[in-house]
Every structure is written in structure tokens, then in C-alpha cells.
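S.K.: With the sequence up front, the predicted model follows.
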Amino acid sequence: MKLIGVTGGVGAGKSQVLGYIRDTYKARILLADEAANDLKKPGMPCYEPVIATLGRQILQEDGTINNKKMAEAIFASSEKLAQINAIIHPAVRTYIMEQIRLERESGVNDFFFLEAALLIEEHYDEVVDELWYVYANEQVRCKRLKDSRGYSDEKTASIISRQQPDAVFRSKCDFVLDNSGDFENTKQQIDEKLGVYLCKEQTASSIS
């Protein structure tokens, strides 16, 4: 099983890319943000520590954590943000490593794709076989954010300016997937890349 990390800036189209891979290949897709949300649910490892750190005012009536209230609480205090990161990031990493282990044992899938906003910062390059950078030029990203999320030009520019520059992604990643144009072209890039892996696996299997 090939383990591939996927990263890229907001609006680059990572979800679209992973959706195509999920529908086309025998692949497990794991999104770190979804894992983090699951781990904050009642009864899960991060639920009580997060409440102990931020207080019960972040809870909804049904006892679940209100993500908007949580965000307001942590971004108002750099200390709280650091404390929450220290709770959630290790728990997410533990969960991810366990899922990778289970997938390897099952032998069902050819690929395991891990998508995380902080893939590089959290050193997942030490875990995966290779890193993919989903790229789209800034003009395309801005248009996508305005069309899909209704963001203003100012908000879009602010979000993009706070992210890692293109050069950093390119220097850290093994493969650049250009998703600036027609998605048919993107699919062709994916098929060529994953096709090479599948051919190598088939060759290795026939030899053994």
C-alpha cells in the first residue's frame, strides 16, 4: 500500500482531487480535520481536555462542542490556542497512525491518502511515502473561494497571504499536481502518477 500525503493552499481543489481518487481507485482517504472533529465528540479522547481548557461555555445544548465558540475562544488567546493544539495534534497523529496500521493489515486498498492543512508543519513527511502538492495559481484560487464560499476579495487575499508560499510547498513535496485548469487535465496527471505505482506493484507481485 502506497501512503501519500496531500497538501496545498486553500482553494487549490484538494477535495475535488481526493474525491476523484476515492471514486476511481482502491484508496482510503483520511482527512485530518475530520479526524480532529471526531476526536472532540463526547466520549472521545479530546472532548474532556478541550472543555477543561476552554470552559463549558463552548458547549451546545446537546453537550457537543460548538466549533464556532471554540474558535472564538482559542483565537482570542495565543496561550489557549497553544494548549488546544497540544491536546488535539498528538491525538490526531495517534489516530492517523492507528488507521494506517489497520489499513496495512487489511491489505484491501492500494493507496492511503492523508490530507492535512499542516502536513509539513506537523512532520507527516516522516510518516508518508511521498508528499503531493495540489497547486492552483492565485487567480484561480481566489475565484474558487469567491464562487464556492462567497468570500470577498479582501477576505480571500487575507486567507491566502497567511498560508505557506508556493515555493515552500514545492521545496517540501515530491510531486506537484497542477489543478489550475480543466479538471480533465488534473485527472490525467493523477492517472499517470498512480498508474506507474500500480504497474510497479503488479510487476513486483509477478516476480515474487
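M.R.: Sure, I can see it.

S.K.: drop to CA atoms for contacts and neighbour counts, all remaining ones
M.R.: Fine.

S.K.: Any figure for the gap between Lys14 and Ala35?
M.R.: For Lys14, the distance to Ala35 equals 17 Å [CA to CA, to the nearest Å].

S.K.: and if you look at Ile51?
M.R.: Distance, Ile51 to Ala35, using CA to CA: 18 Å.

S.K.: Ok, Met1 next?
M.R.: 21 Å.

S.K.: take a look at this one as well, against the first:
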Amino acid sequence: MIILGLTGSIGMGKSTTASMFRDAGVPVHDSDEAVHRLYSGVAAHLIEERFPGVVSQGTVDRDKLAQAVLGKPDALRDLERIVHPLVRADSDAFVKRHRDAGTPVILLDIPLLFETGGENRVDRIVVVSAPAEVQRERVLARPGMTEQKFEAILARQVPDAEKRRRADFIVDSSKGMEAARASVRDIIAQLPGGKPA
């Protein structure tokens, strides 16, 4: 079984690209989606213990949590210590399920793949990228996003140029949906056992 790792800096189009792999028949484990599930499940009480007042009706309020950790490196590290092992366990269960089923290719969508040592868990790395001005425009168009928030997020991420250098495959998301979809099909076709659906 080939395990692809998908990553890309904020605003690069990683989630859209993950959907394209899913549409092409590749099972996808989405770390962000796993976090959403955990925030309404097993992680909620652990996060509330460390950050009192951020959980309401059994679910982590992401805005309150952001206020509790943004610009506070120690608080952010504490949050990561709670969440990362839970996401990793969820991902490991996904990998095992597909290995047992004989799935030829799966994809792990890991936003902070290089930042968390995730490259050691995958066989090939796909980086989604776009020019910096396209990225900035996309991110600043998001509701509630500010220059300050954007810069704080970027500061925590491995630079795009470094991600591209370490990638096995690059999907340029600035050339339109069809070009990105063609890149995805091409990547799958190059893998042993990989045939786009």
C-alpha cells in the first residue's frame, strides 16, 4: 500500500485537492475533519481542563479557543500536546483499516506534515502550492482573517519554497480546477497500483 501525504500552507488549496483525490477513488484521512470530530468528542473535556470556558454544550468553541492560544506559544504547545496524539491515533486506525483491506493507495491530508515530522509516516509527499500573492488574496478574503492572524499562521509553517523542495509531487492550484485535477490524476497514475477512478 502506498501512503501519500498531502500538505500545503494556508490558502494553497489543500482541502480542494484532497477532494480531487477522493473523487478519483483514493481514500482520504483529513486531519482537520478528525479535529472537528475530536472537538465534539474525546478532546473536548481535555481541552476544557486546560482552557476553562472554551467548551459549550460539549463542543469546543473554536473562536474562544483561538483567543486562548493565539500569540501564546506555551498555550499553543499545550493544545498541540492534547490534540496531535488523538489525531495521530485516528489516522493510524485509518491506515490499518485500509492496509487490512488491501487498498492500493491512500492519502493522509496533514496540514502541518513537515512541522510535525509527518513525512516519516508516508511514502510520497504531495505539496499544494500557489504564488504568494494568490495565497495572500485567498486567505485575506476569509471571514475574520486579518493580516496579523495571517502572518502569525505563516510564521508557524515551513515556508512554501522549502515544502516544494521536499515534495515528490507538486499540485499548482493557481492554474484552475481542471489543471489541478489533471495533476492529481497524473500523480495517481504514477503510483504502483494507482489507477484514477
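M.R.: Arrived safely. Remember, predicted model here, so these are calculated numbers, not experimental data.

S.K.: related to what we said a few turns ago, neighbour count winner among Lys14 and Ala35 of structure 1?
M.R.: Using other CA atoms under 10 Å, the more surrounded residue of Lys14 of structure 1 and Ala35 is Lys14, with 21 against 16.

S.K.: Which position in structure 2 pairs with the more buried one?
M.R.: Under the alignment by TM-score structural alignment, Lys14 of structure 1 pairs with Lys14 in structure 2.

S.K.: any idea how far its match is from Pro111 of structure 2?
M.R.: Look at Lys14 of structure 2 and Pro111 of structure 2: by CA to CA, they are 8 Å apart.

S.K.: got any residues that touch both of those two?
M.R.: Here Lys14 of structure 2 and Pro111 share the contacting residues Leu6, Thr7, Gly8, scored by CA atoms under 8 Å, 6 or more residues apart in numbering.

S.K.: buried residues in stretch 42-51 of structure 2?
M.R.: Buried residues in stretch 42-51 of structure 2, defined by neighbour count with 16 or more other CA atoms under 10 Å: Ala43, Ala44, His45, Ile47, Glu48, Phe51.

S.K.: likewise stretch 86-99 of structure 1?
M.R.: Residues Ile87, Ile88, His89, Ala91, Val92, Arg93, Tyr95, Ile96 are the ones in stretch 86-99 of structure 1 that count as buried (16+ other CA under 10 Å).

S.K.: Could you pull up the contacting residues of the third one?
M.R.: Contacts for His89 of structure 1 were tallied using CA under 8 Å, 6+ apart; they are Ala36.

S.K.: quick one: what helix or strand has it in it?
M.R.: Assigned by DSSP states H and E, His89 of structure 1 belongs to helix 78-106.

S.K.: quick check, nearest of the buried residues of stretch 42-51 of structure 2 to Gln67 of structure 2?
M.R.: Lowest distance from Gln67 of structure 2 to those (CA to CA) belongs to Phe51, with 10.4 Å.

S.K.: and the alignment partner in structure 1 of the closest one, what is it in contact with?
M.R.: Under the alignment by TM-score structural alignment, Phe51 of structure 2 pairs with Leu54 in structure 1. Neighbouring residues of Leu54 of structure 1 by CA under 8 Å, 6+ apart: Met70, Ala73, Ile74, Lys80.

S.K.: ok, now Met70 of structure 1?
M.R.: Counting by CA under 8 Å, 6+ apart, Met70 of structure 1 has contacts Leu54, Ile58.

S.K.: so it is in which element?
M.R.: Under the assignment here (DSSP H and E), Met70 of structure 1 is part of helix 67-75.

S.K.: Based on its surroundings, how many neighbours for Thr7 of structure 2?
M.R.: 28.

S.K.: Can you tell me how far it is from Arg37 of structure 2?
M.R.: In terms of CA to CA, Thr7 of structure 2 sits 20 Å off from Arg37 of structure 2.

S.K.: Which residue, other than its chain neighbours, is closest to the most centrally placed residue in structure 2?
M.R.: The residue lying closest to the centre of structure 2 (CA atoms, centre = their mean) is Pro111, at 2.7 Å. On the basis of CA to CA, 6 or more residues apart in numbering, the spatially nearest residue to Pro111 of structure 2 that is not a chain neighbour turns out to be Thr7, at 5.1 Å.

S.K.: these two touch, right, that neighbour and Val127?
M.R.: Yes - contact criterion CA atoms under 8 Å: Thr7 of structure 2 and Val127 qualify, at 5.1 Å.

S.K.: what ranges do the helices span in structure 1?
M.R.: Along structure 1, the segments classed as helices by DSSP state H run 14-24, 32-39, 47-54, 67-75, 78-106, 138-149, 153-161, 166-172, 183-207.

S.K.: Pull out the buried positions in stretch 175-184 of structure 1.
M.R.: Per 16+ other CA under 10 Å, stretch 175-184 of structure 1 contains these buried residues: Val176, Leu177, Asp178, Asn179, Ser180.

S.K.: what's the counterpart of the third one in structure 2?
M.R.: Alignment of Asp178 of structure 1 against structure 2 is given by TM-score structural alignment, with Asp172 as its counterpart.

S.K.: for that match, what are its contacts?
M.R.: With CA under 8 Å, 6+ apart, Asp172 of structure 2 has these contacts: Val128, Ser129, Ala130, Ala180.

S.K.: and the third one, what pairs with it in structure 1?
M.R.: Meaning Ala130 of structure 2. Residue pairing (TM-score structural alignment): Ala130 of structure 2 is matched to Ala136 of structure 1.
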